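K.L.:
attaching a predicted model along with its sequence, questions to come.
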Amino acid sequence: MTHEEIQLLDGGIVYDDRGSVSFVNNFNFNGIKRFYQLKNVSPHVVRAYHGHERETKYVLVSTGSAKIICSKMDNRELTGLPVTFILHSAKPSILKIPAGFANGFKALEENTTIIFFSTSSLEESQGDDFRFSWDFFGKEIWVTKNR
C-alpha cells in the first residue's frame, strides 16, 4: 500500500490590544465530514493506537498540549517506526494523519482539548477501524523525559 506522508500545517497567533487571533490559514475543510473533541480526565491517560486504511484525520490541540504518535499500517498491522509530534495551543498547527496510519495521543497538561477532523462519516469510520495496544512500541515512548 502506498501512503501519503504525515504533514504538519503551521499556523500562528496575532495579538493586539483587543486580544488574539489564532489561525491555521493553509488548512482546507474540503472533504471533512465530521469533527469530534477529546479531553482526557488526566494527563496520565494514553489513548492509542487507532488506525484507518481509508480515513484521513486532522488534529488540532485547541487548549493545552499533547504528544501524538503515528505509525504506518499495512494489511491491518502497524509496520512503520513511530513518529512523534508535540502540539501546543500556544503554537497553532494542524497535524494531517493520512489514511493508512494509526495514531495515539497523551495530553501533556491538565485540561488539554484536542479536536479531530475526519474525512469519513461515523458509519464509514466504524467499518474502517483498527485498534492496537497503547504499549505496542513500549511504555517508555509515552514517558516525558526530564532535561
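P.N.:
Looks like it arrived, so ask away.

K.L.:
from here on, contacts and neighbour counts on C-alpha atoms
P.N.:
Fine.

K.L.:
packing partners of the longest strand seen in the chain?
P.N.:
When the chain is parsed with DSSP state E, its longest strand is strand 65-74. When contacts are defined as 3 or more Cα pairs under 8 Å, 6 or more residues apart in numbering; DSSP states H and E, strand 65-74 packs onto strand 83-88, strand 101-107.

K.L.:
quick one: contacts of it?
P.N.:
1, 3, 51, 53, 78-89, 97, 100-109, 112, 142 (Cα atoms under 8 Å, 6 or more residues apart in numbering).

K.L.:
between the helices and strands packed on strand 65-74, which one is nearest to G31?
P.N.:
Nearest of the helices and strands packed on strand 65-74 to G31, taken as Cα to Cα: strand 101-107 at 17.8 Å.

K.L.:
following the chain onward from that closest one, which element is next?
P.N.:
Using DSSP states H and E, the helix or strand that directly follows strand 101-107 along the chain is strand 113-118.

K.L.:
try this one side by side with the last:
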Amino acid sequence: MKRLRPTLIPGGYHKDERGTLSFNNNFDASNVKRIYSIANANKATIRAWQGHKIEQRWFTVVVGVFEVKLIKIDNWEQPSKDLEQHQFTITSNSMDILHVPAGYVSSIQDMVGNSILLVMADYRMGEIKDEYRFDVTYFDKH
C-alpha cells in the first residue's frame, strides 16, 4: 500500500490596480464533499491532536497565517509518542493548499490572530465514523 505524505500544492496571486486575485490552478477539487472554516479564539489556542484514519483533508488559509503540524499515526489505539512531525506554515498571500492524506493527526495554530483556515474533506458529515483525538501534549518531546 502506498504511504502518502503531506504535500503543499502551491498557489499564486495576481495583483493590479483593481486588487489581488488568489488562485490554485494545480488543485483538483473533484474529491471534496464538504467545506468548513476554522477561526481559533486567539493565538494561544492550539487545536491538537485530531485526525482521521480514512478521511483526507485539504487546508488553505483565507486570512492570516497558520502553523500546521502533522503526524502519521502508527497505532490508532495507542500511538508512539516519538513519531515524526511535519510542520508547515501556510499564509493567505497565495492560495497554497496543504493536502493531508488519510492516517494523519493535525495540530493547528493561528500565528497572527484573527486568521481563518478553510478545510475541505472527502467525506460528508456523518458519512463515516473516523475521528480520533489525542491530548494536546500527547506528542510533546520530553
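P.N.:
That came through, no problem. Keep in mind it's a predicted model, so treat the numbers as computed, not measured.

K.L.:
any idea what the TM-score is?
P.N.:
The pair, once superposed, lands on a TM-score of 0.91 when counted by TM-score structural alignment, normalised by the length of structure 2; 139 aligned residues with a Cα RMSD of 1.8 Å.

K.L.:
if you compare the helices and strands packed on strand 65-74 of structure 1, which one is most tucked away?
P.N.:
Most buried of these by mean neighbour count (mean count of other Cα atoms under 10 Å) is strand 101-107; its value is a mean of 25.

K.L.:
for it, grab the matching residue range in structure 2.
P.N.:
Mapped onto structure 2 using TM-score structural alignment, strand 101-107 of structure 1 covers residues 104-110.

K.L.:
how much does that stretch stray from structure 1?
P.N.:
Once fitted to structure 1, stretch 104-110 of structure 2 is off its aligned match by 0.7 Å on average (mean Cα distance after the TM-score superposition for structure 1).

K.L.:
for that stretch, the distance to its chain's centre please.
P.N.:
How far stretch 104-110 of structure 2 lies from its chain's middle: 6 Å, per Cα atoms, centre = their mean, to the nearest Å.

K.L.:
from A102 of structure 2, how far off is the residue most central in space within structure 2?
P.N.:
The centroid of structure 2 falls nearest to F59 when counting by Cα atoms, centre = their mean (4.3 Å). F59 of structure 2 is 13 Å from A102 of structure 2, where distance means Cα to Cα, to the nearest Å.

K.L.:
go on, Q87 of structure 2?
P.N.:
For Q87 of structure 2, the distance to A102 of structure 2 - Cα to Cα - is 17 Å.

K.L.:
reformat the helices and strands packed on strand 65-74 of structure 1 as TSV; add distance to F116 of structure 1.
P.N.:
Written out in TSV, the entries for these read as follows (distance: least, Cα to Cα, whole Å):
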stretch	distance to F116 of structure 1
strand 83-88	13
strand 101-107	12
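
K.L.:
looking at these, spot the one closest to V24 of structure 1.
P.N.:
strand 83-88 (13.0 Å).

K.L.:
downstream of the closest one, the next helix or strand is which one?
P.N.:
strand 93-97.

K.L.:
so which elements touch that next one?
P.N.:
strand 7-10, strand 57-63.

K.L.:
tell me the most buried of those?
P.N.:
Scoring those by mean count of other Cα under 10 Å, the most buried comes out as strand 57-63, with a mean of 22.

K.L.:
check the offset of that strand from the chain's centre.
P.N.:
Here strand 57-63 of structure 1 is found 6 Å from its chain centre; the criterion is Cα atoms, centre = their mean.

K.L.:
quick one on the thing from earlier: distance from the longest strand of structure 1 to structure 2 after superposition?
P.N.:
Strand 65-74 of structure 1: mean distance to aligned residues in structure 2 after superposition is 0.6 Å, counting by mean Cα distance after the TM-score superposition for structure 1.

K.L.:
could you point out the helix or strand that follows that strand?
P.N.:
Following strand 65-74 of structure 1 toward the C-terminus (DSSP H and E): strand 77-78.
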